[in-house]
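Asker: test case, fold it:
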Amino acid sequence: MTANASLSDDERAELQSLRAEVTRLRQEASSSGGAGGGAPDGATSAGPRRRRQGWVRWTATGVLVVLAALLAISAVGARYVRSQLLDTDRYVATVAPLADDPAVQNAVATKVTDAIVQQLDLETLTRNALTAITDNAPRVPEQIVGLAPVLASQANGFIGDQVTRFVRSDAFANLWVQANRAAHANVVAVLTGGSGRALTGTADGAVVLDLGPVVDTVKQRLVARGLSFASNIPQVTTTITVFQSSDLAKAQRWTRAFDRLATWLPWIALLVAALAVGVAPPGRRRRAVVVAASAVALGMIVLGLGITIGRAVYLGAVPAHVLPPSAAAVVFDSVVQPLRGTLRFVLVVALVVALASFLVGPGGAAQAVRNGFMWLVGRASGGRAGDTAREPRPWEAWIARYAVLLTVALVVLGGLVLVFWHYPTGAVAFWIALLTVVLVVAVQVLAAPGRHAAAARQVGGTTPA
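Answerer: Predicted coordinates for the structure are as follows:
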């Protein structure tokens, strides 16, 4: 029999805690000059030296954390440029819904109608026709020529109706997709400093889409409706501005740089964050993980605020006659929506990492959360799960033995799922992270009986007889 065979579980746990404290104090005494006393000067200077080293380490950690946050912002932007703006399928998938938006439809209809009416000059055409009628038909009064503006207005309204019907049809949606897919090479050319025929960059920093194919299709529909004079419409070159900025040249330089760095920036950001944790003072690296993850999350919030501010600046800079404000807002929101989705994804992952690192720590708040969760699990399972007052089952002892390995495996598995998920959204990241956290907590709960039993055996076995 051991001397503490009659000790309760609480007494054994307290005894184990006291022994751990004695071991820690002995280690600190040894590092300050050894058990035999050592040089007084060395013992006196050891404390300040450790404080100086800790200050240097935390300073280096802070610098690396800020750098990691900045690199994370750049990595999100680079991935957006490569996977969204320079990828044909993703680009078309982004701009395709614009064909069904009323603001964009109205803007396109106005541009096409104005181009056709300007080419036809229906008022002059009608006046000449009515004049010819009065000249060849003496009984027709000359006052009928005065109806030319009214008839021209009716014809212009009919043309506008036909254009509006077309841009609201599935035929226009298909033409919009085809035109944007064909023009995507020119989008890439614009963003990398070139230009193309269907979508070009102008000298004033505007990116414009050629609506010539839309005019040709409407012309055929007008002829089919009996307006044979519409066949006289020549080849029309009319455009609609989808983006305008005086900083287009700067955007082109950033696009080229992001395209080159898109593959490496995310990994560099992760490496710098890991280095920030590595240089933190020993025993404080979990706290460094919380700081690094929180800094990345703050960087994503800053990026989101930057997008919001950029939206307001962009809408204020685009003239209404170039692109109506409603259409400009829809175009901007559609194009940057994937960027918002990516930053939300990174934000969720960073917050989950920060929260998980905090909850596994020794702080009072973290312990309170863990104890509360254990209490809820125990109540939900009728006291069976996480019960440390009974002998553990064999599988609980096995989980307790490999709890660290299982936790690392679950975290790595969750990370791999996120990495190999094709264009994960913020919602995908949230649910994967939530499932990973639940599984990690489940491992801790299931390992509790085996861990407590092992600790009790250790205390009992080391107590003198």
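
Asker: CA atoms for contacts and neighbours, from now on please.
Answerer: Will do.

Asker: mind listing what the most centrally placed residue in the chain touches?
Answerer: With distances taken as CA atoms, centre = their mean, the residue of the chain nearest its centroid is T342 (1.6 Å). T342 makes contact with 76, 80, 424-426, according to CA atoms under 8 Å, 6 or more residues apart in numbering.

Asker: one more, for comparison:
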Amino acid sequence: MNATPDPTVNESMDTSAVVSKQSPADYQRVFPKRLRSVLSGILIVIALVISPVAITTSWAKNELASTDIFVAQLAPLASDPAVQAMLTDEAVAAIEASVDLDAIASDLFDGLKTLDLPPRSAAALALLEAPAVAGARSVIRSTVQEAVQSDAFAGLWANTLRLSHEQVTGALAGDPDTALSLSASGEIGINLGPLVASVRQQLIDNGMTFATAIPEIDRIVPLGQSDAMTSARFGYNLVLQLGLWLPLVCLVAFSGGILLARRRARAAIWTGISLAVISALLAGGVAAGKLAALSAVTPDPLPRDAADAIIQAATVGLAQPIKLMITIGIVTAIVAYLSGPFRGAAALRRGTSSLLIRVRGAAERSGITTGGFGRMLHRLRVLTRVVVIIVALVILIMSRPLSGATIILVVLSAAVLLLILELLSRPELPVNGRGPGVPTAPEPTA
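Answerer: Presented below is the predicted three-dimensional model:
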């Protein structure tokens, strides 16, 4: 008896055979693409998540590690009218608290009364006591105002900022040459060594030869205990490390994510847009934080307008990297679109290329050509483009403050320069011997 074949079994066997033959190839072809896409997405997400932290820690690192940047940002406060008014009020209050003008004037006029003056002169003298005190206060205030508004005070302010920053960062870094000392246990003290050395040198300069016998002093005068300062030292070192490495990690993650993407143009576009949006949100958060800090300041120790000036000066350096990241994000998205496989971008590239070809052709027919220099530019076109982009980025990074006008000017200048380089470049002669920029006849179709 012959058994009829089961078509289901045959179909299953055929399917298994097909799967067994195609699965390895499909696996080799599909799995790497999927793996690349997954890794690309992970790297881009990591870069986007840490980018605000990288921006903030990079700014904090510059503020903490660079005394020059710190002084450059806060030194202009000496010329701020609100800060000058606050300093004048505080200085006048301190002087009047130390000097009893009423008592001095009273003693002075009491002494004058003992001079046996005529009655009318004595009566007039009594009337002058209050105006004299008021005049003295006016002279003190005007003198303080002139001092605060002088160039000498601006220099003193900058030197004070520099010394304060160096002392604080030196203490946090454990520098033994700073006047402020912080032990590992959190004990704060004054290091007498630099002070004694300075006094010793001044005595020697003044002819006091006995000062040469003063030895070097290594003594710490303890001022108190602070566990918070120990935490501050840890935070200081942490910020220095994060500010150095996080931007590099962020850059590598962005680059790796885009390079691993299957559709690099789309990945670069969305990465650039996301970076710009996140940076803009960070700018909004900084603005909200400044408003919160300003509202928390009480007018008694610090007037509101002076507090606003100080907060603005302290955070002005953070606006620089935020603007830079927004610019990089937008420019990255635009460049990725223009160089990507999109209809609009392709049409624009064809139109630009056709225009450049016509301009080159017209110039060559008029006897104007870049010759060997143009051919060299064509061979090195990738290098020249990279150099232009790097120079533009360096200009943006070094521009302080970074304004919107500067960003637009640098970006447009870079675009125009790239266009000029493309125009000056001279592609190699085609095989048919026709010069560059001269359209060739279409080949006949079969």
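
Asker: show me the strands in the stretch 51-200 of structure 2, by range?
Answerer: 180-182, 187-191 (DSSP state E, counting those that start in this stretch).

Asker: any idea how far V318 of structure 1 is from the equivalent of K290 of structure 2 over in structure 1?
Answerer: Here K290 of structure 2 is matched to R311 in structure 1, going by TM-score structural alignment. In this view, R311 of structure 1 and V318 of structure 1 are 11 Å apart by CA to CA, to the nearest Å.

Asker: which residues sit against stretch 388-406 of structure 2?
Answerer: By CA under 8 Å, 6+ apart, stretch 388-406 of structure 2 touches 320-321, 323-324, 407, 410-411, 414, 417-418.

Asker: relative to the whole chain's centre, how far out is that stretch?
Answerer: 12 Å (CA atoms, centre = their mean, to the nearest Å).

Asker: what's the mean deviation for the helix or strand harbouring the match of K290 of structure 2 versus structure 2?
Answerer: If you go by DSSP states H and E, R311 of structure 1 is part of helix 285-317. Superposing on structure 2 and averaging over aligned pairs (mean CA distance after the TM-score superposition for structure 1), helix 285-317 of structure 1 comes out at 1.7 Å.

Asker: swap in stretch 327-337 of structure 1?
Answerer: Mean for stretch 327-337 of structure 1 is 1.9 Å (mean CA distance after the TM-score superposition for structure 1).

Asker: so where is that stretch in structure 2?
Answerer: Under the criterion TM-score structural alignment, stretch 327-337 of structure 1 matches residues 306-316.

Asker: how far away from the center of its chain is that stretch?
Answerer: Here the centre of stretch 306-316 of structure 2 is set off from its chain's centre by 16 Å, with CA atoms, centre = their mean.

Asker: list the buried residues in that stretch.
Answerer: Going by neighbour count (16 or more other CA atoms under 10 Å), the buried part of stretch 306-316 of structure 2 is 306-313, 315.

Asker: with stretch 120-137 of structure 2 instead?
Answerer: 122, 129, 133, 137.

Asker: among those residues, which one sits closest to S339 of structure 2?
Answerer: R137 (71.7 Å; CA to CA).

Asker: how about the counterpart of that closest one in structure 1, what does it touch?
Answerer: Using TM-score structural alignment, the partner of R137 of structure 2 in structure 1 is N156. N156 of structure 1 is in contact with 117, 122, counting by CA under 8 Å, 6+ apart.
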